[in-house]
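Asker: Could you work out the structure for the sequence below:
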Amino acid sequence: MKLIVLDRDGVINQDSDEFVKNLDEWIPIPGSIEAIARLSKAGWTIAVATNQSGVARGLFDMTMLTDMHLKMQKLVMEQGGRIDLIVHCPHGPKDGCECRKPKPGMFRTIAEHFELPDLQGVPVVGDSHRDLHAGLMLGGTPYLVKTGKGLRTLESNLPPGTQVFDDLAAVVDHLLKDR
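Answerer: From the prediction side, this is the model:
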């Protein structure tokens, strides 16, 4: 199985320091939806792992989060692709859960869902340290995109072996170039 794990805000859709709270604010980064569809059509399994503390903060509810994810899935399906699994953490930073990145809980859920012992070698695409570190805990390969908070993240020390790309479309171009 060719599996990839994507962060959502800042990788697939535009991020906001004020949180993405509704369908109008959920705006795809140019080329991201098409990139996911291209990977899917090339036989890749697509998983999304996303911190969504806006739920715990009362900025939006689970129904709105589901609606945003349905919008994302619909847009990918319209391009001929699919997202195979979406996992989210609805907790706040002080809730002490095991799923909020940089903890690896969502990545364990993804591995278990696909009956894998770990995520050894699986590309983990994110725009922040917490995305990259959470994936590394289960053996994932870190890919940083410069969209979202990526440029800020690039200013600090990256985990060893991190590959850096302009955006998700560039990651997909790289993954598909010799296949």
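
Asker: For the rest of this, base every contact and every neighbour count on C-alpha atoms.
Answerer: Fine.

Asker: How many neighbouring residues does Gly135 have?
Answerer: 33 (other CA atoms under 10 Å).

Asker: next up, for comparison:
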Amino acid sequence: MNINVKYGDITKISTDVIVNAANTSLLGGSGVDGAIHRIGGKQILEECQRIRNSQGKCKVGDAVITTAGNLPAKYVIHTVGPVWNGGNNNEEKLLYNSYKNSLLLAEKNKIETITFPNISTGIYRFPKEKAAKISINAISLFLRDSTYVKKVILVCFDNENYNICEALLSEFE
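Answerer: The predicted model follows:
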């Protein structure tokens, strides 16, 4: 299993694909979404607007792909994670789908290295340990049968997420 955990800023990681924890509008927001749009530049926003014009908003659990603009990557995959509402609105399945659909899109585009943030653990308030378990499970299951995706990097912006992911990955080894 080739999953690595890093502490830092996802917008500074050199990779094939950076995953954006987007909102349904695809037009930028706060947190990692705002940083990716701000640093990536107007090219990302323009492509997101074209996607919105052709398909409408991005649904929770779905993913779309754009160029990476000024980011140190080839592409950005925008996925919409769920807002945590106590676990009674299918949030776990929706978060799993955010990872799975991002990985499927990477596979479809023959991507080898994909870099994820901790989707939904910021302002969407998804419990961090539960989210980490879901992400690692989705990624490890996907990597078993993947033809193109060979390496996944989880980039944690805070110490708590980093420590949780490190501990969970050590259990998998």
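
Asker: what's the TM between chain one and chain two?
Answerer: Once the chains are laid over each other, their TM-score by TM-score structural alignment, normalised by the length of structure 2 reads 0.44; 117 aligned residues with a CA RMSD of 4.6 Å.

Asker: so which helix or strand takes in Phe133 of structure 2?
Answerer: Small correction: residue 133 of structure 2 is Lys, not Phe. The secondary structure element spanning Lys133 of structure 2 is helix 128-145 (assigned by DSSP states H and E).

Asker: Could you point out the helix or strand that follows that helix?
Answerer: Note on helix 128-145 of structure 2: by DSSP H and E, the next helix or strand toward the C-terminus is strand 151-156.

Asker: Which other helices and strands does that next one contact?
Answerer: Strand 151-156 of structure 2 sits against strand 3-7, strand 113-116, with contacts defined as 3 or more CA pairs under 8 Å, 6 or more residues apart in numbering; DSSP states H and E.

Asker: make it 10 Å
Answerer: Here strand 151-156 of structure 2 touches strand 3-7, strand 17-22, strand 113-116, helix 128-145, helix 159-172, going by 3 or more CA pairs under 10 Å, 6 or more residues apart in numbering; DSSP states H and E.

Asker: How many residues are close by Lys130 of structure 2?
Answerer: Counted with other CA under 10 Å, Lys130 of structure 2 comes out at 12.

Asker: roughly how far apart are it and Ser54 of structure 2?
Answerer: 34 Å (CA to CA, to the nearest Å).

Asker: From Val172 of structure 1, how far out is Val145 of structure 1?
Answerer: From Val145 of structure 1 across to Val172 of structure 1, the span is 11 Å (CA to CA).
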